[in-house]
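> Sharing a model that was predicted from the sequence below.
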Amino acid sequence: MFYWFLKFIALGPILKLVFRPRADGVEHVPADGPAILASNHLSYADWLFMPLVVPRKVSFVAKAEYFTTPGIKGWLQKTFFSGTGNIPIDRAGADAAAGALLSAKRVLGAGELFGIYPEGTRSHDGRLYRGKTGIARLALETGVPVIPVAVVGTDVVAPPGKKFGRWTRPHVRFGKPLDFSRYAGLENDRFILRSITDEIMYEIMRLSGQEYVDMYATRAKEESKKGDSAKGDEQRKPAA
């Protein structure tokens, strides 16, 4: 109930009035039944604008800590994250990835929409990075369609490393559903998982217009930090 209160009364109308987000291809999102919405990830604002233009509820996974912090702050945090469609990672899994998979399967098993960022983290430079194969495993184990999504402009509204940026109209594009039923039963074949993931990322790239980098975003961030650190050390060196 709180989700719909935020979406249609408290938060959603304000976001629509201020930012006037645009959306294309919403008709590709099924009116009922489970589906995976696989999106690029430019900003923390992505999970606000993408569900905003979809008539149905979209659930994402979030760290369990957001739901277990004690005290009033913890209650407010839990209420907000639950109300905005986030669900805790199921720690019954052996690790965070397995826990996220369990939580996602529960959402899809209930016939709902599940949102996921295949890159695993936000892009630090606006480029699209290699997708992790968890999304392919999820698609094969549940048998549900994957809808590629591109969110454009949110890195202007809320740039990486900053809480606020400048005004622009975010644009959300939905592609046609991708059916991977031809690979049923091959969820343990790593080559199949990589092939499916790359196909999804290609569609996201096509929708977003981003430059694609065949490297995981986490590694790219680490290399970028090392490069910045090396430049800083070089600049601090005394002149000969």
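Noted; the coordinates are in hand. Numbers count the residues shown, from 1 in each chain.
> For the rest of this, base every contact and every neighbour count on C-alpha atoms.
Fine.
> What are the contacting residues of the longest strand along the chain?
Criterion DSSP state E: the longest strand present in the chain is strand 146-152. Strand 146-152 has contacts (Cα atoms under 8 Å, 6 or more residues apart in numbering) with 28-29, 35-42, 46, 50, 139, 170-179, 200-201, 203-205, 207-208.
> and what of stretch 174-186?
Residues contacting stretch 174-186 (Cα under 8 Å, 6+ apart): 23-26, 28-29, 139-141, 143-150, 192, 196, 200, 203, 207.
> next up, a second structure to put side by side with the first:
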Amino acid sequence: MFYWVVKAILGPFLLAVFRPWTEGAENVPKQGPAILAGNHLSFADHFFGPLQIRRKVISLGKADYFTGRGIKGFFTRLFFSGVGTVPIDRSGGKASEAALRTGLRILREGHLLGIYPEGTRSPDGRLYKGKTGVARLALESRAPVIPWAVINTYEMMPPGRPLPKLGIRPGVKFGKPLDFSRYYGMEDDRLVLRAVTDEIMYALMELSGQEYVDKYAASAKVELERAARAAAKG
């Protein structure tokens, strides 16, 4: 209920102020489970990605969003609960398996599951290598995968910027469902998982028009931070 209250309050404001556009929304099934696999450019993706979809989108988010203290922590929990985020532990190992099970449960219940295969926001607006968790979800759930590309949100609200810029129209493109039925029963094969993930990332690259980088976004962030520190030292 809170999800729809937040959407009803924020939706008209965002539509009026930012005039977001959408293409291919008809590719999102009107009922039944599906995985929305998207690029991740900005905090604003949480607002504009699901804005013009009539169904609720449940996403997986890091548990840190729900453990903050004080007034900021309260409003952070409130926001992410309101946009349909389910907290998960992203520390790896058993935590990753638990996150997978959470995603499968959401799909078994017939919901739309939103996931960002890059694992974190792009540090520079490019598209980075996807993690294979999305492939395991697709093969174990046998749910269709809908590529979901946000456009212009990096320019509007890059990482570190607290408020979005005005005058930039964000957009969302939904691609046609990807069929991985030829791989069903092969979810334990690492090569298959990588092939499925790369096919999803290729579809996102075509939809978004982003430059693709064959490395993980988290590693790229570390490299950029090191370069910035080195430049500061001069």
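Thanks, I have the structure now. The structure presented is a predicted model; accordingly, all values stated were derived computationally and were not measured.
> still on that earlier bit, okay, and which of the contacts of stretch 174-186 of structure 1 map to helices?
Assigned to helices by DSSP state H, the following of those qualify: 139-141, 192, 196, 200, 203, 207.
> one step back: which of the contacts of strand 146-152 of structure 1 are buried?
Buried subset of the contacts of strand 146-152 of structure 1 (neighbour count, 16 or more other Cα atoms under 10 Å): 29, 35-42, 46, 50, 139, 170-178, 200-201, 203-205, 207-208.
> so what's the most centrally placed residue in structure 2 closest to, chain neighbours aside?
With distances taken as Cα atoms, centre = their mean, Tyr116 lies nearest the centre of structure 2, 3.1 Å away. Excluding the flanking residues, the one nearest Tyr116 of structure 2 by Cα to Cα, 6 or more residues apart in numbering is Gly38, at 5.1 Å.
> Report the contact partners of that neighbour.
Contacts of Gly38 of structure 2 (Cα under 8 Å, 6+ apart): 114-117, 147-150, 204.
> Of those - the most surrounded one?
Trp148 (30 neighbours; other Cα atoms under 10 Å).
> Where do the helices of structure 1 begin and end?
2-5, 12-19, 46-52, 65-68, 71-83, 96-109, 134-142, 154-157, 190-208, 217-236.
> and those as JSON lines, adding distance to Leu128 of structure 1?
Shown next, in JSON lines, are the helices of structure 1 (distance: least, Cα to Cα, whole Å):
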{"stretch": "helix 2-5", "distance to Leu128 of structure 1": "30"}
{"stretch": "helix 12-19", "distance to Leu128 of structure 1": "24"}
{"stretch": "helix 46-52", "distance to Leu128 of structure 1": "14"}
{"stretch": "helix 65-68", "distance to Leu128 of structure 1": "27"}
{"stretch": "helix 71-83", "distance to Leu128 of structure 1": "26"}
{"stretch": "helix 96-109", "distance to Leu128 of structure 1": "21"}
{"stretch": "helix 134-142", "distance to Leu128 of structure 1": "16"}
{"stretch": "helix 154-157", "distance to Leu128 of structure 1": "13"}
{"stretch": "helix 190-208", "distance to Leu128 of structure 1": "7"}
{"stretch": "helix 217-236", "distance to Leu128 of structure 1": "8"}
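> Quick one: closest of the ones you listed to Gly126 of structure 1.
Nearest to Gly126 of structure 1 among these is helix 154-157 (7.5 Å), distances taken as Cα to Cα.
> What is the corresponding segment of structure 2 for that closest one?
Aligned using TM-score structural alignment, helix 154-157 of structure 1 spans residues 153-156 in structure 2.
> pretty sure Gly131 of structure 1 is touching Gly120, no?
Yes - with contacts counted by Cα atoms under 8 Å, Gly131 of structure 1 reaches Gly120, the gap being 7.4 Å.
> Neighbour count for these two, which is higher?
The residue with more neighbours, out of Gly131 of structure 1 and Gly120, is Gly131; 26 against 17, by other Cα under 10 Å.
> what's the spacing between the more buried one and Thr197 of structure 1?
As judged by Cα to Cα, to the nearest Å, Gly131 of structure 1 and Thr197 of structure 1 stand 6 Å apart.
> buried residues in stretch 178-191 of structure 1?
Buried, per 16+ other Cα under 10 Å, within stretch 178-191 of structure 1: 178, 187.
> what distance separates the start and the end of that stretch?
End-to-end span of stretch 178-191 of structure 1 (Cα to Cα): 18 Å.
> Please apply the same query to stretch 128-137 of structure 2.
By Cα to Cα, the extent of stretch 128-137 of structure 2 from end to end equals 19 Å.
> Give me the mean distance between the match of helix 154-157 of structure 1 and structure 1.
Stretch 153-156 of structure 2, aligned to structure 1 and superposed, deviates on average by 1.5 Å (mean Cα distance after the TM-score superposition for structure 1).
> contacting residues around Gly71 of structure 1?
Counting by Cα under 8 Å, 6+ apart, Gly71 of structure 1 touches no other residue.
> Phe19 of structure 1 pairs with which position in structure 2?
Counting by TM-score structural alignment, Phe19 of structure 1 lines up with Phe18 in structure 2.
> Find the nearest non-adjacent residue to that match, please.
Nearest to Phe18 of structure 2 is Arg169, by Cα to Cα, 6+ apart, at 5.7 Å.
> now do Ala96 of structure 1
Nearest non-adjacent residue to Ala96 of structure 1, counting by Cα to Cα, 6+ apart: Ile89, 7.0 Å away.
> so stretch 42-52 of structure 1 aligns onto which residues of structure 2?
Alignment of stretch 42-52 of structure 1 against structure 2: residues 41-51, by TM-score structural alignment.
> Of all the residues in the matching stretch, which ones are buried?
41-46, 48-51.
> how long is stretch 27-40 of structure 2 end to end?
Using Cα to Cα, the end-to-end distance of stretch 27-40 of structure 2 comes out at 20 Å.
> Trace Tyr184 of structure 2 over to structure 1, please.
Matched by TM-score structural alignment, Tyr184 of structure 2 corresponds to Ala184 in structure 1.
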